[in-house]
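> Here is a sequence together with a model predicted from it:
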Amino acid sequence: MKINEEPFYKEIGKEVAIFDASYEQKLPVLLKGPTGTGKSRFVEYMAWKLGKELITVACHEETSSTDLIGRFILKGTEAVWQDGPLTQAVKKGAIIYLDEVAEARPDIVVAIHSLTDYRRTLFLDKLGEEIKAENGFMLVASFNPGYQKGFKELKPSTRQRFVAMSFEYPRQEIEIEIIKQETGIDQNTAKALVKIAEKIRNLGELGLTETVSTRLLVDAAKMIKTEVGKRLAVEVAIVQPLTDDEEILNTLKNLTQLMI
């Protein structure tokens, strides 16, 4: 996919310069951080900035190396090879983004190893071929190191093949600006939503698997702009997606209703 219009992205640190340098030096990049902190939007922005085609793969527990590399498919009575997204990116010199790579099967890590070092080569075992990556090819992956800790982790030997950047929730003023830019909501409402997020993020005793992401705040702001009302918008766009535990839900409902 070629991104023709500039995606809105608010730089928080030196991530743009680091990505630019990694691209120039043909180094793979790993983005670490919680869900909804802008990792995917950042990759889209950088693909637009560099004028590169972007191929995104949303990894899950069933994603295998075959899904990435390719497979034989039947066309009539003939078996025809079909390139997977990784093979396409290698041949085109595109950016490939493996979103939540730790969720995928372990054989994916094996498949990408030869692309993350000086070889920049993809091995197609089923064809008995190897493909040298075209100039401009870049491998970008993301994962959430805090999610189900101990179960969905990347091995140190894999992490050390990447230039790595950590993404966290933006500072208050930046998060407010993001919400306003994305939704057109007013300053006071955006500020109230950010304060709700900060309060919930600091409630570690609730034991939430995931906390309030910037994405949820944007969703809440969009709902507020409709006719459902602020409190209901916050409940359905922020509180309900966080948990199914009735006690925690009631705690969050009571808390947010006092703040909006």
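Looks like it arrived, so ask away.
> Going by C-alpha atoms from here, please, whenever you check contacts or count neighbours.
Noted.
> Unless I misread the structure, residue 139 falls within a strand.
Yes - counting by DSSP: H, G, I helix; E, B strand; the rest coil, one finds residue 139 located in a strand.
> Please enumerate the helices of this protein.
15-24, 39-50, 65-69, 85-92, 106-112, 156-159, 172-183, 187-201, 214-224, 230-234, 240-242, 246-257 (DSSP state H).
> and of these, who's closest to residue 132?
Proximity to residue 132 (Cα to Cα) singles out helix 85-92 among those, at 7.4 Å.
> Check which helices and strands the closest one sits against.
Helix 85-92 sits against strand 54-58, helix 65-69, strand 95-99, strand 129-132, with contacts defined as 3 or more Cα pairs under 8 Å, 6 or more residues apart in numbering; DSSP states H and E.
> Repeat the analysis, applying 6 Å as the threshold.
helix 65-69 (3 or more Cα pairs under 6 Å, 6 or more residues apart in numbering; DSSP states H and E).
> ok, second structure coming up, stack it against the first:
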Amino acid sequence: MSQITQTSQKIDIRPLFGLGHVPSPVYLDGYAEPGPDTPEGSADYVWQRGHIQDMVTFFRSGEIALQAIGHAGTGKSSFIEEFHNRLNLPLYTYNAHPRTEAGDLIGKYAPTPSGGLVFVFGPVARAAMEGRSVLIDEYNVIDPGEATGLNALLEGRSVFIPEIGDWIRPKPGFRIFTTINPRTVGYVGRNTQDAANDDRFRFMYFDYMPEDQEISLIKSVLLSAGMKDEATAISTATCYREVAAAVRKAYMGVSDDAAALDVTLSTRSLVRWAKYAMACAGVSNSGFGPVHYALERSKTLKASPETRMAIHEMVHQVFGEEYRTPLTQSLTA
């Protein structure tokens, strides 16, 4: 069912976001059913109340632009997607890159199969004309001069398109979401956007999941993957979280130490690592360590040798498992 033909309705969001403690209904506009552009959601998603409060006040404010700031893997994009999923709202997504131009976002001519040209609206223009949301990931890799081309739309104002001789007039419901990483040494190719562009955003900050929630999530992952004993799952999940905390503290996006690590461990990485370690338990029969083996294949093989060894030493200290994998065997052969 196309959401363009649906009629929005007031939805009490308390059951959607685990807000049973709130005594009175909290209403936002949404749809009764998902549409083709509703993002996928996860039943296991863990909501942060502060994030929900920020998003609700933004939706009610009448403002157009919200920027989510946080380190890699802190859940900026997934939160925006999950929020729209629960309300069955459509969301266009654009992954920015250093060559992104204003025309990619608003619209430009594109070749046709017959050799002609046709004007194609970009995701921001489409969202504006249809009264939908659009998410621009990695917004601060865009050249500042190109990003200023969005300034009028960031305020919900109309924009004239010379190529078609007409105006884009944003409809109610139009919102622009962007994600950026902090302006620290750990991120390459990030730009400081024009002050006038920045001034048009409301901001949200994302950090890693609280310790107790992350341990609970990893515990559930381990039990779902076949670990039988809950106490063992809790202690093992605590070890995963301890390694993650140490890696995050040493990550160059946070630490300016000369030996800072060039990768970090997101919650998403932890889930992948824990699942794969359970699946790789059989490698112990070959004398390898399944926790190290899984971490290599889910994260550290792409890191520098120095970073890889430093992270696996953390794993050794926490789990007590020797770093023995086919890679270490080949390096010592």
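Arrived safely, thanks for sending. In this text, all values refer to a predicted model and were calculated from it rather than measured experimentally.
> Ok, which of the helices of structure 1 comes nearest residue 75 of structure 1?
When the helices of structure 1 are compared by Cα to Cα, helix 65-69 sits nearest residue 75 of structure 1, at 18.4 Å.
> Next, the mean deviation of the closest one compared to structure 2.
By mean Cα distance after the TM-score superposition for structure 1, the fitted helix 65-69 of structure 1 averages 1.4 Å away from its aligned residues in structure 2.
> Kindly name the residues of structure 2 that line up with that helix.
Counting by TM-score structural alignment, helix 65-69 of structure 1 pairs with residues 102-106 of structure 2.
> cool, and stretch 194-202 of structure 1?
Taking TM-score structural alignment, stretch 194-202 of structure 1 hits residues 241-249 over in structure 2.
> And that stretch, how far out from the chain middle?
Between the centre of stretch 241-249 of structure 2 and the centre of its chain there are 19 Å (Cα atoms, centre = their mean, to the nearest Å).
> For the alignment partner in structure 2 of residue 240 of structure 1, the count of nearby residues, please.
Per TM-score structural alignment, the equivalent position to residue 240 of structure 1 in structure 2 is residue 301. Burial of residue 301 of structure 2 is recorded as 13 neighbouring residues (other Cα atoms under 10 Å).
> Pull the number of nearby residues for the closest residue to residue 301 of structure 2 other than its chain neighbours.
Leaving out its chain neighbours, the residue that sits closest to residue 301 of structure 2 by Cα to Cα, 6 or more residues apart in numbering is residue 308, at 7.2 Å. Neighbour count for residue 308 of structure 2, taken as other Cα under 10 Å: 19.
> Touching, residue 308 of structure 2 and residue 300? I think so.
Yes - using Cα atoms under 6 Å, residue 308 of structure 2 is in contact with residue 300, at 5.4 Å.
> which residues do the two both contact?
Counting by Cα atoms under 6 Å, 6 or more residues apart in numbering, residue 308 of structure 2 and residue 300 have no contacts in common.
> what residues are up against residue 222 of structure 1?
For residue 222 of structure 1, the contacting residues are residue 183, by Cα under 6 Å, 6+ apart.
> at 8 Å what do you get?
183, 185 (Cα atoms under 8 Å, 6 or more residues apart in numbering).
> likewise the one 10 residues further on?
In this structure, residue 232 of structure 1 makes contact with no residue, judged by Cα under 8 Å, 6+ apart.
> roughly how far apart are it and residue 226 of structure 1?
Note on residue 232 of structure 1: its distance to residue 226 of structure 1, by Cα to Cα, to the nearest Å, is 11 Å.
> list residues touching both of those two?
By Cα under 8 Å, 6+ apart, no residue touches both residue 232 of structure 1 and residue 226.
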